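Novice: What follows is a predicted protein model with its sequence.
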Amino acid sequence: MKKLLDLVDVSVLQEIQNKFADATCVAVLICDETGVPITKASNFTSFCTYVRSSVEGLRRCILSDENVGKLAAGQQRPVLHRCHAGLVDFAAPIILRGRYIGAILCGQILMTDEELSSIVDMQMDITELSLDTEELENYFKQLSFKKKKQIEAIAELLFVTANHIVKICDAYLTKKELSKKSEKLIKELQRRSRLEKDLKETELKFLQSQINPHFLFNTLNTISRIAYMENAQETQQVTYLLAKILRYSLKNNEQYVTLEEEIEHVRNYLLIQQTRFRHKINFQLEVEQDLHLKQIPIFCIQPIIENSIVHGFEPSGEPIHISLHAYQEGNKMMITIFDDGIGIREENLSLPSKKLVQTTGIGLENVNKRLKHGYGPAWGITKIRRRERKGTEVHIEIPIS
């Protein structure tokens, strides 16, 4: 099995880490399965930097990181502990196809004594590190306190981020595997039918797993700005919504979800966008009650809503109204999405419209392709039109069975 650095470029890991550190204002480091750092530390405290300047201190820090990473891998969830120097750290495991390949480490903070009772403690005597005691104490006084509830919220987002890294690694392996399969197709024509089916299924899973880091990082930047300007209540809401969006994107491997679940995902996405752009994005929803539990392919509505924002709203910044109407007509589920944005360009009115690719990486043509793959060539996006006055209208037809 390949190591973490063999599966993802270190610059990608560094960018994810830096953005996370900027948004949460805690120290972050990504290490391999042995505790050895892969990335350059982000937001490291002066205390920990000074401890690691000692050969023995660095050895203990790496050992501490290795132990908490393996502990998190064993429990398959984020784990809080006190490191050898007495600071609160937490780790989220990076587990790829059942194998632990590294961890995201976070923390270098303090907690009140009453909140430390349930935390794994591996403190050692740091007086043995041959460091200047007065300087060490001065750095210790600079450390910040955080409440356990805040730490647990950051740890949850850290776990979602670790799963995102797993998806990147898995996509790399999938691509390699597809390459090998394609070579075999040339030599073994008799296996073509079975391999073509495998490739189609893998392509759908690959499309479902794509989350472009730009949306993630823009949102984290928004969180960071809100945290700076406010008292973190709104930050907690945005962080919670982002975690739900990422969890929906990263953990839903099945091909179909209920209409209600997809609409909840749309709402979470729009709430974040409304936080970024305040009162400039308005959303109206009208869904017939009998349709809420009907099954549809995952990510067949949210990318179209996102298209309205990316192409209809962001270029001008003018307020936009987006409406979603889902109703039954005979044996069909009809879904209409329209906005009053700047309107779709004439050259993109006919499918395939591969130019319309959103920040999630799923364009209108991919949505249409997945709908037709699931239901047949007669279904999917049946109309895209520029509205007479202003905006764009998209129609989807799905059979009700």
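Specialist: Received the coordinates, thanks.
Novice: only C-alpha atoms for contact and neighbour calcs from this point on.
Specialist: OK.
Novice: out of all of them, which helix in the protein is the longest?
Specialist: If you go by DSSP state H, the chain has its longest helix at helix 148-187.
Novice: Packing partners of that one?
Specialist: On a contact count with 3 or more Cα pairs under 8 Å, 6 or more residues apart in numbering; DSSP states H and E, helix 148-187 meets helix 4-7, strand 88-96, strand 99-109, helix 192-209, helix 233-251.
Novice: Buried residues in that helix, which are they?
Specialist: By 16 or more other Cα atoms under 10 Å, the buried positions in helix 148-187 come out as 151, 154-171, 174, 178, 181-182, 185.
Novice: Kindly reformat the helices and strands packed on helix 148-187 as JSON lines containing distance to Gly380 and mean neighbour count.
Specialist: Below are those laid out as JSON lines (distance: least, Cα to Cα, whole Å; neighbours: other Cα atoms under 10 Å):
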{"stretch": "helix 4-7", "distance to Gly380": "35", "mean neighbour count": "16"}
{"stretch": "strand 88-96", "distance to Gly380": "34", "mean neighbour count": "27"}
{"stretch": "strand 99-109", "distance to Gly380": "39", "mean neighbour count": "25"}
{"stretch": "helix 192-209", "distance to Gly380": "15", "mean neighbour count": "15"}
{"stretch": "helix 233-251", "distance to Gly380": "21", "mean neighbour count": "18"}
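Novice: could you dump the ones you listed to CSV with distance to Tyr139?
Specialist: Output for the helices and strands packed on helix 148-187, formatted as CSV (distance: least, Cα to Cα, whole Å):
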stretch, distance to Tyr139
helix 4-7, 33
strand 88-96, 15
strand 99-109, 12
helix 192-209, 43
helix 233-251, 29
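Novice: who's in contact with the residue nearest in space to the middle of the chain?
Specialist: Centroid-nearest residue in the chain: Leu246, 4.0 Å away (criterion: Cα atoms, centre = their mean). Residues near Leu246 by Cα atoms under 8 Å, 6 or more residues apart in numbering: Val160, His164.
Novice: Got another one to weigh against that:
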Amino acid sequence: MMSIETFSLYVLFCILAPLVGAFTLAFTMIFESRFDFLQNVASSSKLEKELQYAQYYQLNQRIKPHFFFNTLNTMLSLARLDRKTELISSLEVMSKFMRYNYQTNEKLVPIMDEVAYTNSYLEIQQLRFGNRVLVHQQIAEDTKNAYILPFVLQTMVENTFKHAFDKYPGPAVLKIIIYRKDSLLHMEVWNTHLKQSINDRDDFSREDGLGVANIRERLHLLFPDEPATFDMSYIGEEACARIIIPYRESSIL
């Protein structure tokens, strides 16, 4: 015969067992729901990141036809002036551009590669402008291992020719200054004509929109939570286009 104590424990077990089961089931459902939520968040974050990189590469591709169009115009001018030697040289330099463009698929590239690419562009322009445009470069030694966005330095230089040197005759100066300040890399392109061209052109922002908007959008996509800016400033008769990004010594963000 079952004692009262045993019977009491049996009744208690019968009462508690369903409650324990219900709590266990509820906990399991909550855990699974939270796990599914975290998985969805991770998937969403990954998808957003992949979308950002897809947008970045699309923007990166847009700038290439824009650049090639302007370069081909330069070579067309040489052909019309019957400057065959310069035209052949410009075609040789153009091959460097194409090789760089089709080999550059990284989000960040070595800064000296970008400098070499920009210098190739300057070679073509100086074939056309001769000694009228003087170019000075100051590249700090502690920046030569840095990684930057591809095509940004060349775009700033190209905009200077397009909106200033092409339009306004006479001697001009272009300065490229690259330096490091704390954890930030500064790239500056100074010129003596761009301020005047901006003041004289109401549609400057529309013409310049492709290159500048491209740079700003890529900065936003690659450094959404870090200091990265593109701006213009003026000191005296000079204008300066400046990009500031986090200093990196790797293409890994």
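Specialist: Looks like it came in fine. Here the structure is a predicted model, which means the values were calculated and not measured.
Novice: what does Gln295 of the first structure align to in the second structure?
Specialist: Gln295 of the first structure maps onto Tyr147 in the second structure, with residues paired by TM-score structural alignment.
Novice: just Glu365 of the first structure next, same as before
Specialist: Match for Glu365 of the first structure (TM-score structural alignment): Ala213.
Novice: So which bits of the helix or strand where its match lies are buried?
Specialist: Assigned by DSSP states H and E, Ala213 of the second structure belongs to helix 204-222. For helix 204-222 of the second structure, the neighbour count (16+ other Cα under 10 Å) marks Gly211, Val212, Asn214, Ile215, Arg216, Arg218, Leu219, His220, Leu222 as buried.
Novice: All the strands of the second structure, residue numbers only.
Specialist: 109-110, 133-139, 147-148, 172-181, 184-191, 229-235, 238-246 (DSSP state E).
Novice: out of those, which comes closest to Ser205 of the second structure?
Specialist: strand 229-235 (12.2 Å; Cα to Cα).
Novice: May I see the buried residues of the closest one?
Specialist: Result for strand 229-235 of the second structure [16+ other Cα under 10 Å]: buried residues Thr229, Phe230.
Novice: What angle do strand 184-191 and it make with each other?
Specialist: 40 degrees (axes from the mean of the first three to the mean of the last three Cα atoms, to 10 degrees).
Novice: Remind me what strand 229-235 of the second structure packs against, helices and strands.
Specialist: Going by 3+ Cα pairs under 8 Å, 6+ apart, strand 229-235 of the second structure lies up against helix 204-222, strand 238-246.
Novice: check the fit of that strand onto the first structure and give the mean distance.
Specialist: Mean deviation of strand 229-235 of the second structure relative to the first structure after superposition (mean Cα distance after the TM-score superposition for the first structure): 2.8 Å.
Novice: Give me the contact list for that strand.
Specialist: By Cα under 8 Å, 6+ apart, strand 229-235 of the second structure touches Lys195, Ile215, Arg216, Leu219, Ala239, Cys240, Ala241, Arg242, Ile243, Ile244, Ile245.
Novice: go again using 7 Å as the cut-off
Specialist: Arg216, Ala239, Cys240, Ala241, Arg242, Ile243, Ile244, Ile245 (Cα atoms under 7 Å, 6 or more residues apart in numbering).
Novice: What residues in the second structure pair up with the longest helix of the first structure?
Specialist: By TM-score structural alignment, helix 148-187 of the first structure lines up with nothing in the second structure.
Novice: before we move on, what about stretch 68-85 of the first structure?
Specialist: Taking TM-score structural alignment, stretch 68-85 of the first structure hits no residues over in the second structure.
Novice: Which position in the second structure pairs with Asp121 of the first structure?
Specialist: So Asp121 of the first structure corresponds to nothing, using TM-score structural alignment.
Novice: The residue nearest to Asp121 of the first structure when sequence neighbours are not counted: neighbour count?
Specialist: Among residues not flanking Asp121 of the first structure along the chain, Arg82 sits closest, at 4.8 Å (Cα to Cα, 6 or more residues apart in numbering). Arg82 of the first structure has 23 neighbours, counted by other Cα atoms under 10 Å.
Novice: My read is that Arg82 of the first structure contacts Ile109, right?
Specialist: No. With contact defined as Cα atoms under 7 Å, Arg82 of the first structure does not reach Ile109; the gap is 9.5 Å.
Novice: Mutual contacts of these two, please.
Specialist: With Cα under 7 Å, 6+ apart as the test, Arg82 of the first structure and Ile109 both reach Val88.
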